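> using only what follows, build the 3D model:
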Amino acid sequence: MKPRSLMFTLFGDYVQYYGGEIWIGSLIKLMGEFGISESSVRGATLRMVQQELFQVRKMGLNSYYRLTDKGKRRIEDGVKKVYTITPHKWDGYWRILTYSMPEEKRELRNQVRKELVWTGFGMISNSTWVSPNPLERQTLEMIKTYQLEAYTMLFSASTVMSHSDSEVVKRGWDFEAIANEYVPFIQKYREKFAELQARIWDNSLTDRDCFIERTELVHEYRKFLFLDPLFPSELLPGDWTGNTARELFRSVHQIVSVGAVRYFESVIEQAPGHEVVGDREHAINPFVEM
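Predicted coordinates:
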């Protein structure tokens, strides 16, 4: 696991439910469970501060980290995608973003493309991106964050005159390739589900084991957020493997969640005078209906 990516997983899955702040010592211990060294953790947190994703609060010799508004936006969008139970119903509208940036803005243009893919847009022609998902808020926030008002236009339309909805989907996304990416995950976690059930029966599944299993599960599932746009059911292929993967993800998650949260609670230390009562219920079961 890369330190930065693991930090996003830990903040989205645990820290946000316990005051949103964590002592660097607790973070070092938690990330050490995945073979990440103390120096790597400290280096990654420094870079996150420099990139304005983390802010640090010093108390004596101790450092406590929390997400900035920019970091929170990434976490909130990611958590919502990971823990959505069922595909949402399509409202019939396409969201259409166009942009035109000068060549000296090439790096910014590449960053915007990454953000659009992460958000769930697909490119149907040069500098024209679409999505059937209700992404107006996230897109407008992205435009504001990167100061793109002079370079972008955001539309919505209920009718595409020249192409059918299915043809638009084919232009912007390769669902066959996405389905193939899900196959190894499904195979692995079908076996893992049976293994974890057996370990519950023989009492060999510790809280630490649960923390490692849940964190690795979420970490692996998160990669699909960069591939699968999480379309409404009306636009998905029949027998969509993404639905199978989501159901399996939820089943495995439910087995290990209670123990994982208990282990996290045993490690995290709050700043003196900043005691926080964690939202254990939502930490254990963060799933939401669309």
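> contacts and neighbour counts: CA atoms only from here.
Noted.
> quick one: the helices in this structure, in order.
3-13, 24-32, 38-50, 69-82, 106-119, 136-145, 165-172, 175-201, 207-222, 241-267, 280-284 (DSSP state H).
> one more, so I can put them side by side:
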Amino acid sequence: MNEQRNPWFETTVQQLNDPQNQRVWSVIVSLFGDLAQQKGAQVSGGALTRIITPMGIKPEAIRVALHRLRKDGWIESARSGRASVHYLTEYGRSQSAAVSPRIYERRAATPGNWHLLIAQDGAGQATLDEVLLLSNYVAVNRTTALGHGPVPRSLDDLMAAEVSRIAVPGWLKARLFPEPLRDACAALQHDLARIPPPPAGLTPAQTGTLRTLIVHRWRRVVLRHPDLPPSFHPADWAGETCRDLVFQLLDQLPLPELSALDTPPE
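Prediction:
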């Protein structure tokens, strides 16, 4: 199949593509996190080009992005005969592994035990800021954080209180799920819902293109908000519907073998 002349593939790429927010280095991170996260997994330069250029990204932009990722310690590159191969560094693998559970979780976590941490205005703020770097905390306001799990025992400069019941006002829902995030999620839901089932005969590179686009769009939604029960969601939050659509499509686009990505299309 000619990779450049598949109407379903071309239409689907156009629907999933987001050229207004296209950071090529971030697309490559999504690609490696999905297709080649395991230790020893390598993607050739030719395979990268075949996967990414259908998104409207030029080979020159791919080279610049790879240079940035090497400089930032995410990617290593080497020669394999006359070709180049690229792979995640130990740092890159650890960063990808840290977020993979949230990206690929088919059901959002629903934490049940909660606590509040409150800092005196001015005092204890640095401690609270450090706590908010943890994935199980969200900011309520400048001096208050809500977390799930047991109450920490070593934060003497913060007030800590276990919470048995939570009423979530509209202003907090809007803060946790701001309008740009809700809009991005709704747009992804709309785009995914319009995609008919994939036809037979997609090449491995075409499958890689589609999986990269889906994961990249979903990653940019799911990593921008905490995992919270439905009682925290605004009425127009489409996150869980979007999650279902993401995995329905990914299940129909199984991971290609990396070696198959280097096989030219017939």
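> any chance of the helices of the first structure in CSV with distance to M59 of the first structure as columns?
As requested, these are exported to CSV (distance: least, CA to CA, whole Å):
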stretch, distance to M59 of the first structure
helix 3-13, 21
helix 24-32, 12
helix 38-50, 17
helix 69-82, 22
helix 106-119, 35
helix 136-145, 30
helix 165-172, 49
helix 175-201, 41
helix 207-222, 28
helix 241-267, 19
helix 280-284, 26
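> so which of those helices comes closest to G60 of the first structure?
helix 24-32 (13.0 Å; CA to CA).
> which residues does the most centrally placed residue in the second structure contact?
In the second structure, the residue lying closest to the centroid (CA atoms, centre = their mean) is R219, at 1.8 Å. For R219 of the second structure, the contacting residues are 30, 103, by CA atoms under 8 Å, 6 or more residues apart in numbering.
> what does it align to in the first structure?
Alignment note: R219 of the second structure maps to R222 in the first structure; criterion TM-score structural alignment.
> skipping its backbone neighbours, what lies nearest F9 of the second structure in space?
Q206 (7.3 Å; CA to CA, 6 or more residues apart in numbering).
> and that neighbour, how far from P178 of the second structure?
Q206 of the second structure sits at a distance of 34 Å from P178 of the second structure (criterion: CA to CA, to the nearest Å).
> would you mind measuring from the residue nearest to Q197 of the first structure when sequence neighbours are not counted to T68 of the first structure?
Among residues not flanking Q197 of the first structure along the chain, I255 sits closest, at 7.6 Å (CA to CA, 6+ apart). Distance, I255 of the first structure to T68 of the first structure, by CA to CA: 32 Å.
> could you do R190 of the first structure as well?
For R190 of the first structure, the distance to T68 of the first structure - CA to CA - is 37 Å.
> ditto for N203 of the first structure
According to CA to CA, N203 of the first structure and T68 of the first structure sit 41 Å apart.
> so between the two, which is more surrounded?
A count of neighbours by other CA atoms under 10 Å puts T68 above the other of N203 of the first structure and T68, at 16 against 9.
> what residue in the second structure is paired with that one?
In the second structure, T68 of the first structure lands on T89 (TM-score structural alignment).
> next up, the contacts around its match.
So T89 of the second structure contacts 73-76 (CA under 8 Å, 6+ apart).
> for G73 of the second structure, same thing?
Here G73 of the second structure is in contact with 89, 91-92 (CA under 8 Å, 6+ apart).
> looking at the first structure, name the residue matched to it.
Matched across to the first structure, G73 of the second structure falls on E52, judged by TM-score structural alignment.
> kindly provide the distance from that match to K72 of the first structure.
Taking CA to CA, one finds E52 of the first structure at 11 Å from K72 of the first structure.
> same deal with T215 of the first structure?
Taking CA to CA as the measure, T215 of the first structure falls 19 Å from K72 of the first structure.
> cool, F224 of the first structure as well?
Using CA to CA, F224 of the first structure is found at 20 Å from K72 of the first structure.
> could you do N126 of the first structure as well?
N126 of the first structure is 30 Å from K72 of the first structure, by CA to CA.
> which one's more surrounded, these two?
Shown here are N126 of the first structure and K72; by other CA under 10 Å, K72 has more neighbours (19 against 9).
> check contacts around that one.
With CA under 8 Å, 6+ apart, K72 of the first structure has these contacts: L53.
> kindly recompute the last result at 10 Å.
8, 11-12, 16, 20, 53-54, 66, 78 (CA atoms under 10 Å, 6 or more residues apart in numbering).
> same check, this time on I75 of the second structure
Going by CA under 10 Å, 6+ apart, I75 of the second structure touches 28-29, 32, 66-69, 86-93.
> hmm, which of these are common to the first structure?
When you map the contacts of I75 of the second structure onto the first structure and apply both residues aligned by TM-score structural alignment, their matches' CA atoms under 10 Å, the shared contacts are 66-69, 86-93.
> ChimeraX command for the buried members of the residues you listed?
In ChimeraX, the members of those classed as buried (16 or more other CA atoms under 10 Å) are selected with the following command:
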select :66,67,69,86,87,88,89,92,93
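> wait, L250 of the second structure sits on I195?
No. Under the criterion of CA atoms under 10 Å, L250 of the second structure is not in contact with I195, lying 12.0 Å apart.
> could you measure from the aligned residue in the second structure for V267 of the first structure over to A47 of the second structure?
With TM-score structural alignment as the matching criterion, the partner of V267 of the first structure in the second structure is L261. Distance check for L261 of the second structure against A47 of the second structure: by CA to CA, it reads 6 Å.
> which residues do these two both contact?
By CA under 10 Å, 6+ apart, L261 of the second structure and A47 have these common neighbours: 204-205, 208.
> tell me who's in contact with the closest residue in space to L228 of the second structure that isn't next to it in sequence.
Take L228 of the second structure and drop its neighbours on the chain: the residue closest to it by CA to CA, 6+ apart is T110, 6.0 Å away. By CA under 10 Å, 6+ apart, the residues touching T110 of the second structure are 148, 227-230.
> same question, A78 of the second structure
42, 44, 84-87.
> between those, which sits nearest A238 of the second structure?
Nearest to A238 of the second structure, judged by CA to CA, of the contacts of A78 of the second structure is Y87 at 34.4 Å.
> could you report the neighbour count for the alignment partner in the first structure of I57 of the second structure?
Counting by TM-score structural alignment, I57 of the second structure lines up with I36 in the first structure. The local packing of I36 of the first structure (other CA under 10 Å) involves 17 other residues.
> fine by me, thanks again.
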